[in-house]
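Peer 1: give me the fold of what follows.
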Amino acid sequence: MSHTYILHSAILNKFYIGACHEDLEQRIENHNAGTYGAKSFTSITNDWVLFLKFDCDNYAHAIRLERKIKSMKSSVYIQNLTKYAELQDKIFNETKST
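Peer 2: Sure thing, here's the model as predicted:
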């Protein structure tokens, strides 16, 4: 299974949006450990926690969903995703392959 995930850092008060086709818990641990290099955005801090995740059927869908959320460029939109299940369903279904 693949995932699109949103992490939040309380220290930075920022979100990070990503996609993976591996163990999500391990992926978050890697972000917090700085495994992805000193130049990666998540290496700035080590307090990343899972804010929201989408379980996708395949990695291609996870990437499309990640890009769609990133294109919104809005922390308010990300917060609304947790408040309104219909918004989650809409964006999930919009990014499924046709």
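
Peer 1: from here on, contacts and neighbour counts on C-alpha atoms
Peer 2: Noted.

Peer 1: strands of the protein, start to end?
Peer 2: Taking DSSP state E, the strands of the chain run over residues 2-9, 14-20, 48-56.

Peer 1: check which helices and strands the longest one sits against.
Peer 2: With contacts taken as 3 or more C-alpha pairs under 8 Å, 6 or more residues apart in numbering; DSSP states H and E, strand 48-56 sits against strand 2-9, helix 24-33, helix 59-72.

Peer 1: and among the strands of the chain, the most buried is which?
Peer 2: Counting by mean count of other C-alpha atoms under 10 Å, strand 2-9 has the highest mean neighbour count of those, with a mean of 21.

Peer 1: what residues does stretch 36-56 touch?
Peer 2: Contacts with stretch 36-56, where a contact means C-alpha atoms under 8 Å, 6 or more residues apart in numbering, come from 1-12, 16, 28, 30-35, 62, 82, 92.

Peer 1: one more to put side by side:
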Amino acid sequence: MNRFYIGYSSNIGLRLEFHKHPDTRKFTSNAQDWILYYKIDCTTKSQALAIEAHIKRMKSKVYIVNLIKHPEITTKLLEKYRDC
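Peer 2: The predicted structure follows:
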């Protein structure tokens, strides 16, 4: 995988289609092969946005890959941001 898109959505299928459509976004519509790599189920929108911001602040492809390799990272993120 070359690049990752990190974002919040309450409807993942719709969000993927949005990014694939050429009339919506120039950057994301350049690639038609977007796949869902990893999903974190959050209890609230504010928790999801806080975790999204955390992952983006990391600016690390390795960190994103490690989310799958080490499920305890996700558990810690959900705990850390549970009261958001």
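
Peer 1: I'd like the helices and strands packed on strand 48-56 of structure 1 laid out as CSV, including distance to residue 48 of structure 1.
Peer 2: Conversion of those to CSV gives the following (distance: least, C-alpha to C-alpha, whole Å):
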stretch, distance to residue 48 of structure 1
strand 2-9, 5
helix 24-33, 6
helix 59-72, 17
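
Peer 1: pick the most buried one from those.
Peer 2: Buried most deeply of those, by mean count of other C-alpha under 10 Å, is strand 2-9, with a mean of 21.

Peer 1: give me the helices and strands touching that strand, please.
Peer 2: Other elements packing on strand 2-9 of structure 1 under the criterion 3+ C-alpha pairs under 8 Å, 6+ apart are strand 14-20, strand 48-56, helix 59-72.

Peer 1: got those as JSON lines, with distance to residue 97 of structure 1 columns?
Peer 2: Putting these into JSON lines (distance: least, C-alpha to C-alpha, whole Å) gives the following:
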{"stretch": "strand 14-20", "distance to residue 97 of structure 1": "16"}
{"stretch": "strand 48-56", "distance to residue 97 of structure 1": "11"}
{"stretch": "helix 59-72", "distance to residue 97 of structure 1": "7"}
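
Peer 1: identify whichever of the ones you listed lies nearest to residue 98 of structure 1.
Peer 2: Nearest of these to residue 98 of structure 1, taken as C-alpha to C-alpha: helix 59-72 at 10.7 Å.

Peer 1: starting at the chain centroid, how far to that closest one?
Peer 2: Mean C-alpha position of helix 59-72 of structure 1 versus that of the full chain (C-alpha atoms, centre = their mean, to the nearest Å) differs by 9 Å.

Peer 1: do the same with stretch 65-74 of structure 1
Peer 2: In terms of C-alpha atoms, centre = their mean, the centre of stretch 65-74 of structure 1 is found 9 Å from the chain centre.
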